[in-house]
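# sequence unavailable; structure follows:
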């Protein structure tokens, strides 16, 4: 069974707002075994809307349209749907009463005729009650297929999807089961993982697919099963997941629905009753920000020194100036000194230190843009690794943040 999602609004096409509605709808449809065939964004234009719905109806069983249901003249979705289905608009008394109640309770300005027009719906549509707004949803049947029109306001749309649309799809359509399992890896690139997993992919059952979802420093491996027997899909995916785990071993850090790496680190430190501090140069406090965004971080996180300037490294962290002059501020030696001295300064069990050149210029060092050193001070030693993170500043920083947590997790796990 297939569905399509159409979002209407010039504000999406000019980049004024981000289309989060489609992502939410797709996730909710996927949960009940409905595959999304296509997502489209179209202008507030009659011809464009008509063409988009016509094409979607030729391919899919359910078409969900959001947007263009407001009281202003540029909201033309209802009139366009009337033209498409050869229908007329009629006033719905229940919707009108709801609109009047909203104005009475929450809106200080008088209700206008333009607002009352939102109670007009297609005569053959089943009205979906919009608890939080004035524009109702509409469920329109034709030739065994359904077109659903919803307001574009996200919190109104979400409530209509979960309370109205999803239950109706479940009741009216026979759907296959879709089962996902996502394995999270760190420290190995997509192509390297694909090469290792080639024997697994070659022998995947027909009902199961494997997708690679790379991000900075991490690759998610999503196994998807689709078919009429849910338990069979669960069993098949579990078998394939175990094969992947055997092949990738230490590169696996969890599963989706589980915890991100910084939370895994937080749990380890809490369980061991150990503490952490960070000394950050080019990462500018982003490691500390990820840590402190986790509730209860004060149990294990003592603090951070954002030593962006070389002089701060020397004066606050007591990195010897001679060391900087001999090896450069972007060096393994300086990273090691930063971690050791931060650990001593804050009296922690572990410390992370970062120094590098994120670009676009070389700054106080002659190191090439993208050169990064990350040091982890442990109760026993200081481990330093060098990385070449590319030339795009934001990517260099974010990849380094992820890598720092990866290195810290490995060192904690050695205890």
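Happy to help now that I have it. For clarity, every value in this text was computed on a predicted model and none was experimentally measured.
# CA only for contacts and neighbour counts going forward, please
Noted.
# just the helices in the stretch 51-200 of the chain please.
Taking DSSP state H, counting those that start in this stretch as the test, the helices found in the stretch 51-200 of the chain are 77-85, 93-106, 113-116, 154-160, 166-172, 190-202.
# check which residues of the last one are buried.
To tie it back to what came earlier, the one meant is helix 190-202. For helix 190-202, the buried set under the neighbour-count rule, 16 or more other CA atoms under 10 Å, comprises 190, 193, 197, 200, 201.
# second structure follows, compare the two:
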């Protein structure tokens, strides 16, 4: 087997000006990694014929697999199909099977009774030499081409629509099985350790001796986030069993050095970890938020099936809401303020009661930018987590901008909740 490199070329002016965020490349990279193909480069180009052609030429020198996304729509700025015809010395021909699919799609799925427009019909015109990758969910077909590089090696070029939902379906159902059959690549394996509460440089310092002992085919990457650092060991080799043993040995060395800050032996997020803990205990959670504006609840509910352990949320942004919804004492708000330990405690108690939950987490603070009405410095935050028997609190002093303060507060609150759930797990 050998190392197969891939390149991803994303097409569209909207990507270059930031109007659309490229999520397609991340998905493609993850899926290719599962079958041992390494994405060596990602290139974004605009809707410019010469730029797309140049990107194809350049990537073909270094990659055996090139995947393009975008530029396959029915409008004049969608130039990928004509360009691919020129690039592979072929012509557009009408594919009757694709045209029949488009008719069915518009009548039975889109419920349109009008005749297809010329632009819709042109979606069935495809390069004669390509292999069509069926798009069951849209009118823009995927295309598979084969060519050779300067060394005479086979190079596969795949063109996919840019709409993420359609792209993912075609890639998973049509392209990926063919890619796996076309290339026999080295095995690529990962092991991830998630840590919380220590900065990247401090983590690196603790495991420096282990990192320096890694062989050339095993790499260690640091993936810092808000309060978290994920460590990813990546190994490449021809024998899966041997590689798994090597990765496992180094992984356990790293884990033993960082066991005091390790929160997950995988790539799981805090919200996933908390969901697993709650489901294991068959307990329910509620959130009470002020400064984070519902972001903690958003993270919790972003996990599929979170309704099994999440009862509800209260976003009490002003004092009146804190009093009316969560029964926070008017006296506390007057004497100690909304951003106080007492208020955070009472928010937890109120959420437990209002949502009949077993656990609750609360946030209250000042996110910024500075205002003459701020009673405390920007970045002052109180978080709390608890149950009917006990509530724990923590004060934060953050020095970031508003967005980062919100995100940091949310993950800190989730980690406080995680620690509380583990510490109070009644067997």
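Looks like it arrived, so ask away. Being a predicted model, the structure only gives us computed values, none of them experimental.
# quick one: the buried residues of helix 190-202 of the first structure as TSV, columns for distance to residue 281 of the first structure too.
Converted to TSV, the buried residues of helix 190-202 of the first structure look like this (distance: CA to CA, whole Å):
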residue	distance to residue 281 of the first structure
190	28
193	31
197	37
200	42
201	42
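# identify the farthest-apart pair in these.
The distance between the two most remote of the buried residues of helix 190-202 of the first structure (CA to CA) is 15.1 Å, for 190 and 200.
# please name the residues that touch the residue lying closest to residue 329 of the first structure once chain neighbours are set aside.
Once flanking residues are discounted, residue 329 of the first structure sits nearest to residue 365: 6.0 Å by CA to CA, 6 or more residues apart in numbering. By CA atoms under 8 Å, 6 or more residues apart in numbering, the contact set of residue 365 of the first structure is 328, 329, 330, 357.
# out of those, list just those in strands.
In this view, those have no member that belongs to strands under DSSP state E.
# most neighbours out of those, which is it?
Within these, most neighbours by other CA atoms under 10 Å means residue 357, with 29 neighbours.
# so how far is residue 143 of the first structure from it?
Distance from residue 357 of the first structure to residue 143 of the first structure, counting by CA to CA, to the nearest Å: 62 Å.
# residue contacts, the equivalent of residue 399 of the first structure over in the second structure?
Structural alignment (TM-score structural alignment) places residue 399 of the first structure against residue 408 in the second structure. Counting by CA under 8 Å, 6+ apart, residue 408 of the second structure touches 226, 227.
# repeat that with 10 Å
For residue 408 of the second structure, the contacting residues are 225, 226, 227, 228, 292, 396, 398, 400, 402, 414, by CA atoms under 10 Å, 6 or more residues apart in numbering.
# same deal with residue 253 of the second structure?
Neighbours of residue 253 of the second structure in contact, by CA under 10 Å, 6+ apart: 207, 210.
# corresponding residue for it in the first structure?
Aligned by TM-score structural alignment, residue 253 of the second structure pairs with residue 243 of the first structure.
# tell me which residues in the one helix or strand that match maps to are buried?
Assigned by DSSP states H and E, residue 243 of the first structure belongs to helix 230-248. Using 16+ other CA under 10 Å as the test for burial, helix 230-248 of the first structure gives 233, 234, 236, 237, 240, 241, 244.
# ok, these vs residue 186 of the first structure, which is closest?
Among the buried residues of helix 230-248 of the first structure, and counting by CA to CA, the member closest to residue 186 of the first structure is residue 244, at 13.9 Å.
# state the distance from the closest one to residue 190 of the first structure.
14 Å.
# now do residue 232 of the first structure
From residue 232 of the first structure to residue 190 of the first structure the distance is 29 Å (CA to CA).
# in CSV: the helices of the stretch 51-200 of the first structure, plus distance to residue 54 of the first structure.
Formatted as CSV, the helices of the stretch 51-200 of the first structure follow (distance: least, CA to CA, whole Å):
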stretch, distance to residue 54 of the first structure
helix 77-85, 8
helix 93-106, 28
helix 113-116, 29
helix 154-160, 22
helix 166-172, 20
helix 190-202, 37
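# quick one: closest of the ones you listed to residue 29 of the first structure.
Residue 29 of the first structure lies closest to helix 166-172 among these, at 7.3 Å (CA to CA).
# count the neighbours of the aligned partner of residue 166 of the second structure in the first structure for me.
Using TM-score structural alignment, the partner of residue 166 of the second structure in the first structure is residue 156. For residue 156 of the first structure, the neighbour count with other CA under 10 Å is 19.
# which residue comes closest to residue 156 of the first structure once chain neighbours are left out?
residue 132 (5.7 Å).
# which stretch of the second structure lines up against stretch 34-49 of the first structure?
Aligned by TM-score structural alignment, stretch 34-49 of the first structure falls on residues 37-52 of the second structure.
# so the residue of the first structure positioned farthest from its centre: helix, strand or coil?
Distance from the C-alpha centroid of the first structure peaks at residue 322, with 45.0 Å (CA atoms, centre = their mean). Under DSSP: H, G, I helix; E, B strand; the rest coil, residue 322 of the first structure falls in the helix class.
# quick one: contacts for it?
Counting by CA under 10 Å, 6+ apart, the residues that residue 322 of the first structure touches are 314, 328.
# and the gap between it and residue 331 of the first structure?
13 Å.
# check residue 150 of the first structure too.
As defined by CA to CA, residue 150 of the first structure lies at a distance of 57 Å from residue 331 of the first structure.
# out of those two, which sits in the busier spot?
Comparing residue 150 of the first structure with residue 331 by neighbour count (other CA under 10 Å), the higher total belongs to residue 150, at 28 against 24.
# residues touching residue 273 of the first structure, list them.
Residue 273 of the first structure sits next to 267, 299, 300, 349 when contact means CA under 10 Å, 6+ apart.
# quick one: which of these has the most company?
residue 300 leads the contacts of residue 273 of the first structure on contacts (other CA under 10 Å) with 23 neighbours.
# which residues touch the closest residue to that residue other than its chain neighbours?
Excluding its sequence neighbours, the residue lying closest to residue 300 of the first structure (CA to CA, 6+ apart) is residue 275, at 4.3 Å. Residue 275 of the first structure sits next to 266, 269, 297-303, 343, 346-351 when contact means CA under 10 Å, 6+ apart.
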